[in-house]
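Engineer: Sequence below, structure please.
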Amino acid sequence: MSDAPRDPDCLFCRILAGEIPAEVVHETEHVLAFRDIAPQAPTHVLVIPRGHHENAAALAAAEPLVAAELLTAAAEIARLEGLAGYRLAFNTGAEAGQTVFHAHLHVLGGRDLTWPPG
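Structural biologist: Now for the predicted structure:
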């Protein structure tokens, strides 16, 4: 498991600690994946590292193998959900729409996804 600390004020760290319930769909030693509470597609799963890192760039710099594991987990989630196609998105920084400052990967699918999003 990651040696990265957890932030007691972080929503995702509180989910990891079991303080806040989540519908878990996949987990490994290094990542946890759960359904988004405000889904933007029929399938909308968040994949997070177990250690607290502010965003995807910080995670990649500190734990590149865990960053890669988020992508591996996303592919497994897509397979389990039966998605023929899916979108992966990291929002990094408030200007990009990041609202929880714990690195997380969105797995979206289950309908046609237009581009550009939003």
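
Engineer: okay, CA-based contacts and neighbour counts for the rest of this
Structural biologist: Fine.

Engineer: Quick one: the helices in the protein, in order.
Structural biologist: For the chain, the helices defined by DSSP state H cover 11-16, 56-62, 64-81.

Engineer: structure for this one too, so we can compare:
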Amino acid sequence: MSDASYDSNNIFGKILRGEIPCHRVYEDDDTLAFMDVMPQAPGHVLVVPKAPSRNLLDADPTVLSKLMPVVQKLARAAKDAFEADGITIIQLNEPAAGQTVFHLHFHIIPRHEGQPLKAHSGKMEDGEILATNAEKIIGELGN
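Structural biologist: Okay, here's the model as predicted:
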């Protein structure tokens, strides 16, 4: 278990409640996937459970059992949509590991040989680019 409790006012909680917009890629009863506004590569997607979970350490195993197939599905779609050579999956737990948003989330990042990840700099990507990239992934999901 983590040292702190879940705070529903985190940015992903606000996105889940519709208080902050996002470029949605996938949604079901338990999960939401949307474009990272500060992508480290084109097609960088975030997958979050709708259930309140600070991170992997305190998540209910039932939540994880519903989340992981969606992570896999989105990883396949992002790889195909961006003709990537591979996929990086990142999941951080607690500040010492680099977690800055305290709602469980997985980063799915399409990767190409020889292209390093961009820094998570704080500079937001243009919304039109995010929308276009979301459509590419949605197209691979068959929606």
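
Engineer: TM value for the aligned chains?
Structural biologist: Once superposed, chain against chain, the TM-score is 0.79 (TM-score structural alignment, normalised by the length of the first structure); 108 aligned residues with a Cα RMSD of 2.3 Å.

Engineer: Need the winner for burial among the helices of the first structure.
Structural biologist: Highest mean neighbour count of these: helix 11-16, a mean of 19 (counted as mean count of other Cα atoms under 10 Å).

Engineer: quick one: it to the second structure mean distance?
Structural biologist: If you overlay the two and look at helix 11-16 of the first structure, the average distance to its match in the second structure is 0.6 Å (mean Cα distance after the TM-score superposition for the first structure).

Engineer: What is that helix packed up against?
Structural biologist: Contacts defined by 3 or more Cα pairs under 8 Å, 6 or more residues apart in numbering; DSSP states H and E place helix 11-16 of the first structure against no helix or strand at all.

Engineer: tell me, what residue is most central in the second structure?
Structural biologist: residue 46 (0.8 Å; Cα atoms, centre = their mean).

Engineer: Leaving out sequence neighbours, find the closest residue to it.
Structural biologist: residue 107 (4.8 Å; Cα to Cα, 6 or more residues apart in numbering).

Engineer: quick one, strands of the first structure?
Structural biologist: With DSSP state E, the ranges of strands along the first structure come out as 24-27, 31-35, 43-49, 86-89, 105-109.

Engineer: Kindly reformat the ones you listed as a markdown table containing distance to residue 11 of the first structure.
Structural biologist: Shown next, in a markdown table, are the strands of the first structure (distance: least, Cα to Cα, whole Å):
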| stretch | distance to residue 11 of the first structure |
| --- | --- |
| strand 24-27 | 15 |
| strand 31-35 | 13 |
| strand 43-49 | 11 |
| strand 86-89 | 19 |
| strand 105-109 | 15 |
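
Engineer: Pretty sure residue 31 of the second structure sits against residue 65.
Structural biologist: No. With contact defined as Cα atoms under 8 Å, residue 31 of the second structure and residue 65 do not form a contacting pair (11.2 Å).

Engineer: returning to what we had before: tell me how far the residue nearest to the centre of the second structure lies from residue 52 of the second structure.
Structural biologist: 16 Å (Cα to Cα, to the nearest Å).

Engineer: hmm, back to that, and the helices of the first structure: which comes nearest residue 26 of the first structure?
Structural biologist: helix 64-81 (7.0 Å; Cα to Cα).
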